[in-house]
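[1] below is the sequence, then the predicted model.
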Amino acid sequence: MTQDEVRYGTQRAAAARNRAVILDAAHDLLADNPNASMNEIAKRAGVGAGTLYRHFPTREDLLLAAYRHDVQRLVDSVADRLATLPPRQAFERWFEDLAGYIRVKHGLGEALHTAAAQEAINETYEPVTAAIGQLLRAAERSGEVRAGLDPGDVLLLMGFLWRIPPGPGRAEQSRRLIAVVFDGLSPDQPGDDDRSGTRRRS
C-alpha cells in the first residue's frame, strides 16, 4: 500500500468518525430541544463548524441524516431488546425509544414538507414496520398480544407519540399511553366482547 493510499484511508476513517459523532450529538441535543442550532451540535460533537458543514451543508441535511440514523439504530435494536426482555416489555421499550427518536422529525419543522423529507420518511416506513412485525411475532408466541395484528396498523395506532407536546412530563405520558395501547392489544379475556362484536356467554 502506498503512502497516498494510507493517507487517504486515514482521512476516510477520520471523516466517518466525525460524521458518526455529529449524528450522535444531533440525536442527543434534538431529543431535548428540536430547535438546537448547528453551532450547538458542532460544539457537542467536538468538531469545528467547517467540519460540520462539510458533512451537512444545511440544517435540513443534518436533520434528515439524523432521522435516518436514529431509525436504523432503532430497527437494529430489536434483536437485543428481545434477547434481554420479555416480548411485551421489549415492545413497550422499543416504542418508548421511537417516541424519543421521532423528536428529530418534529425538529424538521416546515422542512418536513419538502420532497427530501418525505423521501426520508417514506424510505424508513418499510424497515420500521418490519421491526414491528418481529416484535409482534415474539409477543404473539408468548401469548402477550392477540394473533393476527398488522404491523402497519400498530404503527398507525401508535401515532399519538408524534403528538405528545414537549415538556417535563412527556416521557411519563408516553409510557402511560403506550401501556393503554398494549392493554388493548392483549389477547381477549373470557367475558370480553368477541371479534364479531357480541358478548361471550359464560
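    Thanks, I have it.
[2] only C-alpha atoms for contact and neighbour calcs from this point on.
    Fine.
[3] residues in contact with the residue positioned nearest the centre of the chain?
    Nearest residue to the geometric centre of the chain (CA atoms, centre = their mean): residue 98, 3.6 Å. By CA atoms under 8 Å, 6 or more residues apart in numbering, residue 98 lies in contact with 71, 74.
[4] what residues of the helix or strand containing it count as buried?
    Using DSSP states H and E, residue 98 sits in helix 87-107. Neighbour-count burial for helix 87-107 flags 87-96, 98-107 (criterion: 16 or more other CA atoms under 10 Å).
[5] structure B:
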Amino acid sequence: MVATRPRRADAQRNYDLLLAAAAQVFAERGTDAPLDEVARRAGVGSATMYRHFPTRSDLLVAVYADEVTQLCARGQSLLTATSPAEALHEWLRLFMDHITAKRDLALAATDEQSTDLVAEWHGSMLTTASALLDAAKRGNAVRPDLDVRDLLTLVKGIALAATDQPQAERLLTVVVTSTTTR
C-alpha cells in the first residue's frame, strides 16, 4: 500500500471548493452538467480540476462519498444531541431526503469498478442507522423487534416510490409512528 502525503493547504482548499461546486452544479443541472461549470463556480481553472479529478467519474464518486460522510456524521452528532427516538427519526428523514435528492448522483457515481465503494457507503449508513436504532431500543423508544435493514428498506422504498415530498413525509410518519413504543 502506497502512503499518500497530505495535500498542501492551497490544494486542499481547491479540492474542497471543487467538491462544493460540483455538488451544487450536479444538484441544479444533473450529473451530465459541464465540468467547466464546476471549475468556474469553484473559482479554479479546468487544469486544477482535472488534476484533482481526472475523470467525471472521479468527481462524481468524490461528491457522493462526501454526501455519505456528511449524512453519517450528522447521525453521529444526533446520538448525543437529542433524545434517542428523535435522533433516529430525524436521521431517517435525512436518509430519505438523501436518497430522493442524490439518487441520480448515486447511480452516476457507481460503475463496475466502484463495487467496493458502494459496499463501503452502504456499510457506513448501516452502521450509523444501527447505532441510532440501538440507542432508541435501549431507551425503550421503539419496538424491540425492529431490524435496521428492514427499517432502511422501508425508508428507501418511500424515497423511491413517493410521488412528491408531502407524500414521502406522510409515509415516513406512518413508519415512524408504527415503530414507536407507546
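    Now that the structure is in, tell me what you want to look at. It should be emphasised that the depicted structure is a prediction, and the values quoted were computed from it without experimental measurement.
[6] before we move on, the earlier item: how distant is the helix holding residue 98 of the first structure from the center of its chain?
    Between the centre of helix 87-107 of the first structure and the centre of its chain there are 5 Å (CA atoms, centre = their mean, to the nearest Å).
[7] for stretch 174-191 of the first structure, same thing?
    That offset, for stretch 174-191 of the first structure, works out to 21 Å (CA atoms, centre = their mean).
[8] now swap in stretch 102-114 of the second structure and tell me
    12 Å.
[9] quick check: what element follows the longest helix seen in the first structure along the chain?
    The longest helix of the first structure (DSSP state H) is helix 3-32. Using DSSP H and E, the helix or strand that directly follows helix 3-32 of the first structure along the chain is helix 38-45.
[10] give me the stretch of the second structure that that following helix matches.
    Aligned using TM-score structural alignment, helix 38-45 of the first structure spans residues 35-42 in the second structure.
[11] secondary structure class for residue 187 of the first structure?
    Under DSSP: H, G, I helix; E, B strand; the rest coil, residue 187 of the first structure falls in the coil class.
[12] residue 122 of the second structure: neighbouring residues, count only.
    13 (other CA atoms under 10 Å).
[13] hmm, residue 44 and residue 25 of the first structure touching each other?
    Yes - using CA atoms under 8 Å, residue 25 of the first structure makes contact with residue 44 at a distance of 5.7 Å.
[14] about what we covered before: output the contacting helices and strands for whichever helix or strand comes after the helix holding residue 98 of the first structure.
    Proceeding C-terminally, helix 87-107 of the first structure gives way to helix 115-141 as the next helix or strand, assigned by DSSP H and E. If you count contacts as 3 or more CA pairs under 8 Å, 6 or more residues apart in numbering; DSSP states H and E, helix 115-141 of the first structure packs onto helix 59-76, helix 78-84, helix 87-107, helix 151-157.
[15] at 7 Å instead, please
    In terms of contacts (3 or more CA pairs under 7 Å, 6 or more residues apart in numbering; DSSP states H and E), helix 115-141 of the first structure is packed against helix 59-76, helix 87-107, helix 151-157.
[16] now render the ones you listed as CSV, adding distance to residue 165 of the first structure.
    Below are those laid out as CSV (distance: least, CA to CA, whole Å):
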stretch, distance to residue 165 of the first structure
helix 59-76, 19
helix 87-107, 10
helix 151-157, 17
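[17] to which residue of the second structure is the residue nearest to the centre of the first structure aligned?
    Aligned partner of residue 98 of the first structure by TM-score structural alignment: residue 95.
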